[in-house]
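Asker: Coordinates only, no sequence provided:
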């Protein structure tokens, strides 16, 4: 491989990072920051690996005046709080025992042993902070160049250690990959039932990330063909609406949204959406949106739909229905507000109570039907409606 050193990148100059590296002495960047820099994409999180035991890391940071938070002490992870943002520092590890959901680890000073317990070859890349020298134990750079998503070692063993790696495989394939390793794909297919042992929160977290990835459409289709969803989300059986939604989002200039895309994968049935939202333990807000997006829109003009359902729900419904122009038209439009309230009807002579609410609803529907005219026209509609109501009461 030609790339032997880590290219310079903005994240490598974050405030306090050089000082942290100096304090630790023996440490390397690892995982996503190395991978994403080699791919030329922005880096969000910085992780450092070190052979130093976590207690020593805490002591060194304390002596240097760097705040240390023991975010995952059992697994050797300390968060160093720097002016430029948090950095996770993790002691080199090896797995002692795993059950598919949790792992018991022991600390080591062997870099290759630490790399061997990671999931994919492209995630087991280390870089020296000072020289940029890349340490690659499992041909991760070669796989990265080929966009080949491959487990380290035996795929079945990696999945047995952590069942979530099934979904992570497909998410990484959708985000970074062009080539799915055949052995990995077969292992994920064979062990798909292992997903049932995972918490629904972990499944939801991986799934929602996957749905907005670069090649989500192709990878979701592959997952359906391979029966990956059957054990935990048997409702997902077709990807046509999902593919149409992705194309419509692009045509309308709307960013991909995970909840909207999940709704497009489900049958157009509010009860199904409600059940899936509960099963995945989505937030109340996410569940309400999923249910609303799963309900086919009424045959109304886009502006009317936005007024009745809200812009977010209207966008979801229009995009899922494949109406890119309508969605683009309401995306940045301000939802009108009815320029009259019940007090104005009381002033016109109606008594407070149900009659005011009835007449106000009549006025609102007339206002909507006329295309949301200005206040002057609404006053005319109100005058006529109140006159009619008062006559009917005589």
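Answerer: Yep, it's here. Keep in mind it's a predicted model, so treat the numbers as computed, not measured.
Asker: contacts and neighbour counts: CA atoms only from here.
Answerer: Fine.
Asker: Kindly provide the distance from residue 355 to residue 340.
Answerer: As defined by Cα to Cα, to the nearest Å, residue 355 lies at a distance of 15 Å from residue 340.
Asker: what do you get for residue 152?
Answerer: Counting by Cα to Cα, the separation of residue 152 from residue 340 is 66 Å.
Asker: Next up, a structure to set beside the first:
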């Protein structure tokens, strides 16, 4: 199924000299190599292209030899699955030999090389990801109706949804990720049912793979509908211990607040919205997803104040950082205080306490543990008073050192 005269729109990325040189080495003009996947899809959508992938009938060893002979650095990044990466002056380009699945077990596939473009397209997940484009003529090759689905914002598996999910259970997460990004409010009932029936298989996958898809999903401009559909399908029950009972409502409110205040989406902020508001439970979930220590600390910091107010937002920013305080406000502040919280945080830089231990000793305090203890008391009062200048900080110090 290849609509006549449908071509890839003009775009900066496919006019790069480094890419043209690479394709010339691979004999792209001889219909041996085509653009495939996300670069084609996103160009048709008119959104920026992040990654460039090529498909070729050449075997991996032939690809590597041609590139090496041409002086192009090549890395065998996924050689067992037919993928190598060419390093160009404009960035990496993945090149994968056409394949067909020999066997699958829900986590990985055994593949064999092919020279049949439609056979390669048939093993991909969604119709919108199985679009090829000729690098010379820019003609699009669409074997499974991906162009129509793209126009209708329809996320549709190639062939049987149940079969495609059985081949790789992570496709459940990918379905909802693309639903969040492109699907609007357009879920296919047969696909939803297939995802729901196979949801328990997600528990068998590596947490790293699941977490990676979840974070990508939560980074979409509006993931609310997809997340609500995931809750309905019991997807979260098979990837985390539990989520907040009001997660769908929290995420919907958060998304509206981000839009209203022109704040960019942040997957970490959305993740916190999904998690239980008990810090220990939340950290156990994040740890189970194998997320980084930095992410665990960030999650914990955003759960310390379940109801931030305008009077305590700057102290929260002082202790946990402005980004954490902003997230707490967006997630948990009351409607009538949110704007005030955000205004205070706009352009805010953490102040420095204008007192040191040496200052306290100079004022007559004896050296020892009491210095640090007194400095902490001064800091607490200084924060309560809104971070006043040095004169007031010294007054606070005198009041504590020489009480009347």
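Answerer: That came in fine, so what should we check first? Note that the structure is predicted; figures quoted are calculated from it, not measured.
Asker: before we move on, back to that, of residue 152 and residue 340 of the first structure, give the one with the bigger neighbour count.
Answerer: Under the neighbour definition other Cα atoms under 10 Å, residue 152 of the first structure and residue 340 were set side by side, and residue 152 has more, 23 against 15.
Asker: Please list all residues in contact with that one.
Answerer: Contacts for residue 152 of the first structure (Cα atoms under 8 Å, 6 or more residues apart in numbering) come out as 116-121, 138, 158.
Asker: Please repeat the previous calculation with a cut-off of 10 Å.
Answerer: 115-124, 137-140, 158, 184 (Cα atoms under 10 Å, 6 or more residues apart in numbering).
Asker: next one: residue 148 of the first structure
Answerer: Contacts here follow Cα under 10 Å, 6+ apart; on that basis residue 148 of the first structure touches 120-122, 140-142, 172-173, 176-181.
Asker: Leaving out sequence neighbours, find the closest residue to whatever residue of the first structure lines up with residue 167 of the second structure.
Answerer: Under the alignment (TM-score structural alignment), residue 167 of the second structure pairs with residue 161 of the first structure. Residue nearest to residue 161 of the first structure in three dimensions, not counting chain neighbours: residue 100, with 4.6 Å by Cα to Cα, 6 or more residues apart in numbering.
Asker: And the strands in the second structure?
Answerer: Using DSSP state E, the strands found in the second structure span residues 33-36, 52-56, 73-78, 83-88, 91-97, 99-104, 109-113, 131-133, 140-142.
Asker: Nearest to residue 381 of the second structure among those strands would be which one?
Answerer: Ranking the strands of the second structure by their distance to residue 381 of the second structure (criterion: Cα to Cα) puts strand 91-97 first, at 52.6 Å.
Asker: Now do that closest one against strand 83-88, angle only.
Answerer: Relative orientation of strand 91-97 of the second structure with respect to strand 83-88: 150 degrees, computed using axes from the mean of the first three to the mean of the last three Cα atoms, to 10 degrees.
Asker: now the strands of the second structure in JSON lines, with distance to residue 246 of the second structure and mean neighbour count?
Answerer: Putting the strands of the second structure into JSON lines (distance: least, Cα to Cα, whole Å; neighbours: other Cα atoms under 10 Å) gives the following:
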{"stretch": "strand 33-36", "distance to residue 246 of the second structure": "40", "mean neighbour count": "26"}
{"stretch": "strand 52-56", "distance to residue 246 of the second structure": "39", "mean neighbour count": "22"}
{"stretch": "strand 73-78", "distance to residue 246 of the second structure": "41", "mean neighbour count": "16"}
{"stretch": "strand 83-88", "distance to residue 246 of the second structure": "43", "mean neighbour count": "20"}
{"stretch": "strand 91-97", "distance to residue 246 of the second structure": "41", "mean neighbour count": "21"}
{"stretch": "strand 99-104", "distance to residue 246 of the second structure": "37", "mean neighbour count": "17"}
{"stretch": "strand 109-113", "distance to residue 246 of the second structure": "38", "mean neighbour count": "16"}
{"stretch": "strand 131-133", "distance to residue 246 of the second structure": "39", "mean neighbour count": "25"}
{"stretch": "strand 140-142", "distance to residue 246 of the second structure": "41", "mean neighbour count": "24"}
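Asker: Of the ones you listed, give the one that comes closest to residue 330 of the second structure.
Answerer: Nearest to residue 330 of the second structure, of all the strands of the second structure, is strand 52-56, at 35.5 Å by Cα to Cα.
Asker: what does the closest one correspond to over in the first structure?
Answerer: Using TM-score structural alignment, the partner range for strand 52-56 of the second structure is residues 46-50.
Asker: for the first structure, what's the longest helix?
Answerer: helix 375-393 (DSSP state H).
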